[in-house]
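Q: What would the 3D arrangement of this be:
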Amino acid sequence: MANCQSGGTTMRKRWIFFCNICLLLTFVLPVFAQDDVFVPPLGWWDTCPTPQNLPDTIEIGAVLALSGPIAVYGDSQQAGIQLAIDEMNDFGYFGDGVRLNVVYRDSAATPEQTREIMTEFAEDETILAVIGPTLSTEAFQADPIAQDAGLVVLGVSNTAVGITDMGDYIFRNSLPEAVVIPGVLEQVLEYYDIEDVIMMYDGKDSFTRNGATIFRNALDNNDIRVILEYVFMTSDQNFVGHVPYLVRLQPDAFVVSALADEAILAINAIRDAGFTGPIIGGNGFNAPAILLQTDVNSEGIIAGAAWNRENPRNNDISDWFVENYQLAYMTQPDQFAAQAYTGAWLIGTAIRCADSTERSAIRDALAQIQNFESPLGLFSFDENRDPIHPPVAQIVRDGAYVVLTDATASE
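A: Now for the predicted structure:
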């Protein structure tokens, strides 16, 4: 089992601290708190007093897919988490001299390894909470272990139905597909005349099967006919040979529920077969690798998302996040980084407000978070520990996701 424990080097943390100060002075309207000291524009600096009862070092765990076929998601998540941790530590969010460290573990997207990691975290009383795992499939296998141990888990990319049903210690800040897909389809129909579609989905993965079910129901609710459902299996590349036949059926759009590797194959095959209409996907379409490896074939694909920098609902906090992320990593953040960054701030805020290392106290504080200003917008947990904030529909134009509007739809 890979051990990727890291809290960032001292030099890197100093660099991010310097960058944060520069951004506060030049790009982002600063927020004042705690005797007029500059602090980041997110966080409950005034709502919850500075903790007085925390030890000098506190730890949380993160179980992420940092290797294997979906590392494109896990890498972004680790970057987002670490940026948030560095900011909270550098600005003293947990009190004078108190630092929060993250113990990273690589699940390699395998349920067995994820269970081993969660068991390790559950048995280690110094681990106050866990962020992850990356896939809903992993969460269904591992989260019950944390629930039994009374260990808070915050999923930052778990969108399948039933995640928070596993218990009152299980949270997520990632919008469920049941919210994203119908909302995005409704927006798509404002700009496109779609009557018939072909649906393709990965029948092996629980997340993509769940997505297909939600798509099926949303299409039916909008009186859209599914000409044919084509089911393929994870890692099976042979399905691309059947795509030209599917294109010849002349659908108005393709609907695809797949993770990154299979989504790339499907998009390229559909475009190479001559289809120029909309290709609509769920959260699995949001990995940067999809745009890189589909190149011009990505033009016009549509996906639901929890975050897009160009979303008109975004705020100064989203700008703060993007600028800091670019300075730290020399690349643009994606939705997975934004959700992980927000998730780390949510866990940090629960620890600050609880002012305790008791897992139950942290759980209670996390459940009480309402109207938290974040890159995702104004964020709250509902009574089932699911997120409350609206989705955004986005379309690829010139190799990048932009918000779906009348103008971008007609390009």
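Q: alpha carbons only for contacts and neighbour counts from here, please
A: OK.
Q: isn't residue 142 right next to residue 118, touching?
A: Yes: at 6.1 Å, residue 142 counts as touching residue 118 under the criterion of Cα atoms under 8 Å.
Q: more neighbours, those two?
A: The neighbour comparison of residue 142 against residue 118 (other Cα atoms under 10 Å) goes to residue 118, with 28 against 23.
Q: correct me, but the more buried one touches residue 148?
A: No: applying Cα under 8 Å, one finds residue 118 not in contact with residue 148, separated by 11.1 Å.
Q: Quick test: name the residue nearest the centre of the protein.
A: residue 336 (3.5 Å; Cα atoms, centre = their mean).
Q: Now do the contacts for that one.
A: 73, 76-77, 80, 156-157, 286-287 (Cα atoms under 8 Å, 6 or more residues apart in numbering).
Q: how much space between the residue of the chain positioned farthest from its centre and residue 185?
A: Within the chain, the residue lying farthest from the chain centre (Cα atoms, centre = their mean) is residue 248, at 35.3 Å. To residue 185, residue 248 is 24 Å away according to Cα to Cα, to the nearest Å.
Q: How about residue 20?
A: 38 Å.
Q: Show me which of the two is the more surrounded one.
A: Taking other Cα under 10 Å, residue 20 and residue 185 do not tie; residue 20 has more neighbours (25 against 20).
Q: Go ahead and confirm the more buried one touches residue 324.
A: Yes: using Cα under 8 Å, residue 20 is in contact with residue 324, at 6.6 Å.
Q: Please generate a structure for the following sequence too, so the two can be compared:
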Amino acid sequence: MWTRLWVPVLALAVLSHAGPAGPAARAAQSQPVKVGLAVGITGDISVYGDPIRNGFLLAFRQINERGAVRIDPILEDTGGGRDGAINVFQKLIQRDQVAAILGPVLSSQAFGADPLAVQAGVPVVGVSNTAKGIPEIGATVFRVSAPEVLQIPKSVAVAKQVLNLQRVVVLYDNADDFTVSGYRTFAEELQKNGIQVADTITFARGDSDFSAQLTKAKAASPQAIVVSALAREGTLLLIQARNLGITVPFIGGNGFNDTNIITRAGAAAEGLIVGTAWVPSAPTAVNLRFYDAYRDQYKKEPNQFAAQAYAGAQVVAEAVRRAGLTGAEDIGTQRSKIAEALKTIKSIETPLGRIGFTATRDVDQPRTYVAVVRGGRFIELTPPK
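A: Okay, here's the model as predicted:
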């Protein structure tokens, strides 16, 4: 499945606080630049893919309506598997001849598909890949999603202070690259913070009955349960834990950063603690405009993944602007110029706050958050002063 959406218009406002542009960068585009959107909008990761797609399309619509650059976004559904992402990357690179790719949704998909883009010289910007080692895949791989090695330490430290944590049980999905990476970071941080791990229990993506794991976890009498999981399994764990009479808080990885988990788990999600790159209440002008535009367009609240997708679209469009592309260049030139321009982005205002890229092409995001579910929504959690 693929969709091409382009609105040809003029002026630039979404690219706020953009860097200086030379005469070439101010040249009018004769043709739109094609950007591939590799998003899982079917299968078990659609809870992530839907808001990511929405964030991309909202940003590019605004960029095309207001901008001095014109983007032709080509949407492809990867599904939830590694093979689907590989097939989509092959189509975008070879058939559609895109100049850059945004996506895929999962880190496990990125480890499989991103090397194809690196080999072809296509810049890739990950907006939801938080596992360790993503930028190291290759010289054209970037990400705007704060990695779990930065988020988890903060969430563990805050949870320790708020909950006076001394003893936890850890549950993790041992069949996915992202969740295994998250587990390893959690294990390191719990040890650093002197928090005892009473038990470590595994499950696999696709499991539905967690009664055995949760019964074992309950027997260990933890003060909290730490979980590295994707949204589907995470939601089921929350619901089944409460049904078994487990009342202690859950501390989740990035897979829990989705308001759909709150919707589906209901009261079972209350008290869930997560590290997050975005909160709705961040009081910047760009974030408030994004939040209002998203709600107006889609009739629901955005989440972290929508905000990161929007930011990813912003940086790609800014790279096109800085590269001075007209859209008439050969595809190899477009790809190399965008890759080089991405490296120059050090500070751009997005819904995530000011972000840029480090020398290793990872995101530089000075402000991140810890959130807790209270009253059916994520709010910022801060330790007592």
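Q: The first structure: which residue goes with residue 132 of the second structure?
A: The equivalent of residue 132 of the second structure in the first structure is residue 161 (alignment by TM-score structural alignment).
Q: residues touching its match, list them.
A: By Cα under 8 Å, 6+ apart, the neighbours of residue 161 of the first structure are 176-178, 210.
Q: Checking those against the second structure: which ones persist?
A: Here is what carries over to the second structure from the contacts of residue 161 of the first structure, by both residues aligned by TM-score structural alignment, their matches' Cα atoms under 8 Å: 176-178, 210.
Q: hang on, the earlier thing: the residue farthest from the centre of the first structure -> the second structure?
A: Aligned partner of residue 248 of the first structure by TM-score structural alignment: residue 219.
Q: Tell me how far its match lies from residue 225 of the second structure.
A: 12 Å.
Q: Now do the shared contacts for residue 118 and residue 148 of the first structure.
A: Joint contacts of residue 118 of the first structure and residue 148 (Cα under 8 Å, 6+ apart) do not exist.
Q: for the stretch 201-350 of the first structure, what spans make up the strands?
A: In the stretch 201-350 of the first structure, the strands defined using DSSP state E, counting those that start in this stretch lie at 225-232, 253-257, 279-281, 301-305.
Q: Can you say which of these is nearest to residue 355 of the first structure?
A: strand 301-305 (33.4 Å; Cα to Cα).
Q: mean per-residue distance, the closest one to the second structure?
A: Its aligned residues in the second structure lie a mean 0.6 Å from strand 301-305 of the first structure after superposition (mean Cα distance after the TM-score superposition for the first structure).
Q: so that strand corresponds to what in the second structure?
A: With TM-score structural alignment as the criterion, strand 301-305 of the first structure aligns to 272-276.
Q: And stretch 379-388 of the first structure, by the same measure?
A: Against the second structure, stretch 379-388 of the first structure falls on residues 355-364 (TM-score structural alignment).
Q: can you pull the buried residues of that stretch?
A: Under the neighbour-count criterion of 16 or more other Cα atoms under 10 Å, stretch 355-364 of the second structure has 355-357, 361-364 buried.
Q: gap between it and the chain center?
A: 15 Å (Cα atoms, centre = their mean, to the nearest Å).
Q: if we can go back for a sec, how much space is there between the residue farthest from the centre of the first structure and residue 282 of the first structure?
A: For residue 248 of the first structure, the distance to residue 282 of the first structure (Cα to Cα) stands at 24 Å.
Q: before we move on, what about residue 249 of the first structure?
A: Distance from residue 249 of the first structure to residue 282 of the first structure, by Cα to Cα: 23 Å.
Q: Which one's more surrounded, these two?
A: Shown here are residue 249 of the first structure and residue 282; by other Cα under 10 Å, residue 282 has more neighbours (26 against 13).
Q: May I have the residues that are in contact with the alignment partner in the second structure of that one?
A: By TM-score structural alignment, residue 282 of the first structure lines up with residue 253 in the second structure. If you count contacts by Cα under 8 Å, 6+ apart, residue 253 of the second structure has them with 148, 152, 182, 227-229, 274-275.
Q: what about 6 Å?
A: Counting by Cα atoms under 6 Å, 6 or more residues apart in numbering, residue 253 of the second structure touches residue 228.
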